[in-house]
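J.: Predicted structure and sequence below. I'll ask about it afterward.
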Amino acid sequence: MFVAGRIDAADKIAFYRELAAQYGALIDGERDAIANAANLSALIYDAVPDLNWAGFYFRRAQGELVLGPFQGKVACVRIAVGKGVCGSAVAEGRSMLVPDVHAFPGHIACDSASRSELVLPLWRDGEIVGVLDLDSPLPGRFDADDQAGLEALAAIYVRGSDGSFGL
């Protein structure tokens, strides 16, 4: 049985390196994309301080993102590509680090307590198959170290999971 160890968050680079090692051990031998997404959202939500939401949206052929496994309050089920922070990350093909969601044009407020957001595209074979989305009730919660560490976790998730992810 996998048991997550407590990680010291003082050194973010070391924190995310250890979180990646824990996640790699957690999904070792498991290739199911939904199971791996569920465990990654739970691991992040439990380990990363000051979050109020962590989870996935998967891209569908109709040009929208559909809610996947997550931790936190209930969420928007469908987001059009190009809309909100998640849809913008897909449309622009890049991670979106938003220090103040209220200043982001077209922000979709699924939880009014969210103040900052980090959205990371999930790349498979040159296409974005979904996003990993993190929200915080603190303005400016995320920085470049968070982005790099979570991009690495997103890459481990995609490499370690089978399936079309909905496309």
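T.: Everything's here; your move. Numbers count the residues shown, from 1 in each chain.

J.: CA atoms for contacts and neighbours, from now on please.
T.: Noted.

J.: burial measure for the residue lying closest to Asp146 once chain neighbours are set aside, as a count.
T.: Once flanking residues are discounted, Asp146 sits nearest to Lys12: 7.2 Å by Cα to Cα, 6 or more residues apart in numbering. By other Cα atoms under 10 Å, the residues close to Lys12 number 16.

J.: go on, Phe104?
T.: Neighbours of Phe104 under the rule other Cα under 10 Å: 13.

J.: so it makes contact with Met96?
T.: No. Using Cα atoms under 8 Å, Phe104 is not in contact with Met96; the gap is 10.6 Å.

J.: what's the spatially most central residue of the chain in contact with, if anything?
T.: Nearest to the mean C-alpha position of the chain, by Cα atoms, centre = their mean, lies Leu132 at 2.2 Å. The contact partners of Leu132, by Cα atoms under 8 Å, 6 or more residues apart in numbering, come to Ala54, Gly55, Phe56, Tyr57, Val119, Leu120, Pro121, Leu122, Ala154.

J.: Could you confirm the fifth one falls within a strand?
T.: What it means is Val119. Yes. Remark: Val119 belongs to a strand, assigned using DSSP: H, G, I helix; E, B strand; the rest coil.

J.: this is the comparison structure:
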Amino acid sequence: MFNSVSYTNSPEKDYQLLLKQLEALIEDEKDIVANLSNAAALLNQFLSDINWVGFYLLKEGELVLGPFQGLPACVRIAVGKGVCGTAVSERKTQRIADVHQFPGHIACDAASQSEIVVPIIVNEEVIGVLDIDSPNKDRFDSLDQKYLEEFTGILEGYL
């Protein structure tokens, strides 16, 4: 069961609380769609200054839109293309301060100015990505990256 909580305005403590909330939400559930849906909703509720949060899952060599919160999005993204596809091909987080400076950026939402994409890796295989967009440039910092990587690490144990 999810219990809404008040955050502390200490980013590090708030992220630690977020990780505990995620574990409580998914610990008894094995369905990937249910877990990713709740994870997207939790991040949407927690993060400020974002306009899209969700998942793309790798299917037959391309990323396919999964559970998300926000405006309708690009349905398919080729591996190696855009920020999401690059996160898959490089197998590492992409933290982009200004998406308009990223070669080959795919503009699913013209309002997006910055983006962070974290690959989801299960049994040494990339199975998808967590993608978060913001209407503000330079929205995501190293603390966001650290805890969003921990967030996906928790998810990986349940997928």
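T.: Looks like it came in fine. Keep in mind that this is a model prediction, so the values were computed, not measured.

J.: TM between them?
T.: Overlay of the two chains. TM-score (TM-score structural alignment, normalised by the length of the second structure): 0.97; 159 aligned residues with a Cα RMSD of 0.9 Å.

J.: about what we covered before: from memory the residue nearest to Asp146 of the first structure sits against Gln147, does it?
T.: No. Contact criterion Cα under 8 Å: Lys12 of the first structure and Gln147 do not qualify, at 10.5 Å.

J.: For the first structure, which segments count as helices?
T.: If DSSP state H is used as the criterion, the helices of the first structure fall at 12-27, 33-47, 84-92, 144-159.

J.: Going by neighbour count, which residues in the second one are buried?
T.: It stands for helix 33-47 of the first structure. By 16 or more other Cα atoms under 10 Å, the buried positions in helix 33-47 of the first structure come out as 33-34, 36-45, 47.

J.: Then the last one?
T.: Using 16+ other Cα under 10 Å as the test for burial, helix 144-159 of the first structure gives 146-158.

J.: What range does it cover in the second structure?
T.: Counting by TM-score structural alignment, helix 144-159 of the first structure falls onto residues 142-157 of the second structure.

J.: what does the third one give?
T.: Matched against the second structure by TM-score structural alignment, helix 84-92 of the first structure falls on residues 82-90.

J.: In contact with Trp52 of the second structure, which residues?
T.: Neighbour list for Trp52 of the second structure: Asn44, Phe68, Gln69, Gly70, Leu71, Asp131, Ile132, Asp133, Ser134 [criterion: Cα under 8 Å, 6+ apart].

J.: now, which of the residues you listed lie within strands?
T.: The strands, defined by DSSP state E, take in Phe68, Gln69, Gly70, Asp131, Ile132, Asp133, Ser134 from those.

J.: Just put the buried residues of helix 144-159 of the first structure in a markdown table and tack on distance to Val66 of the first structure.
T.: Putting the buried residues of helix 144-159 of the first structure into a markdown table (distance: Cα to Cα, whole Å) gives the following:
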| residue | distance to Val66 of the first structure |
| --- | --- |
| Asp146 | 24 |
| Gln147 | 22 |
| Ala148 | 24 |
| Gly149 | 24 |
| Leu150 | 20 |
| Glu151 | 20 |
| Ala152 | 22 |
| Leu153 | 20 |
| Ala154 | 17 |
| Ala155 | 20 |
| Ile156 | 21 |
| Tyr157 | 18 |
| Val158 | 17 |
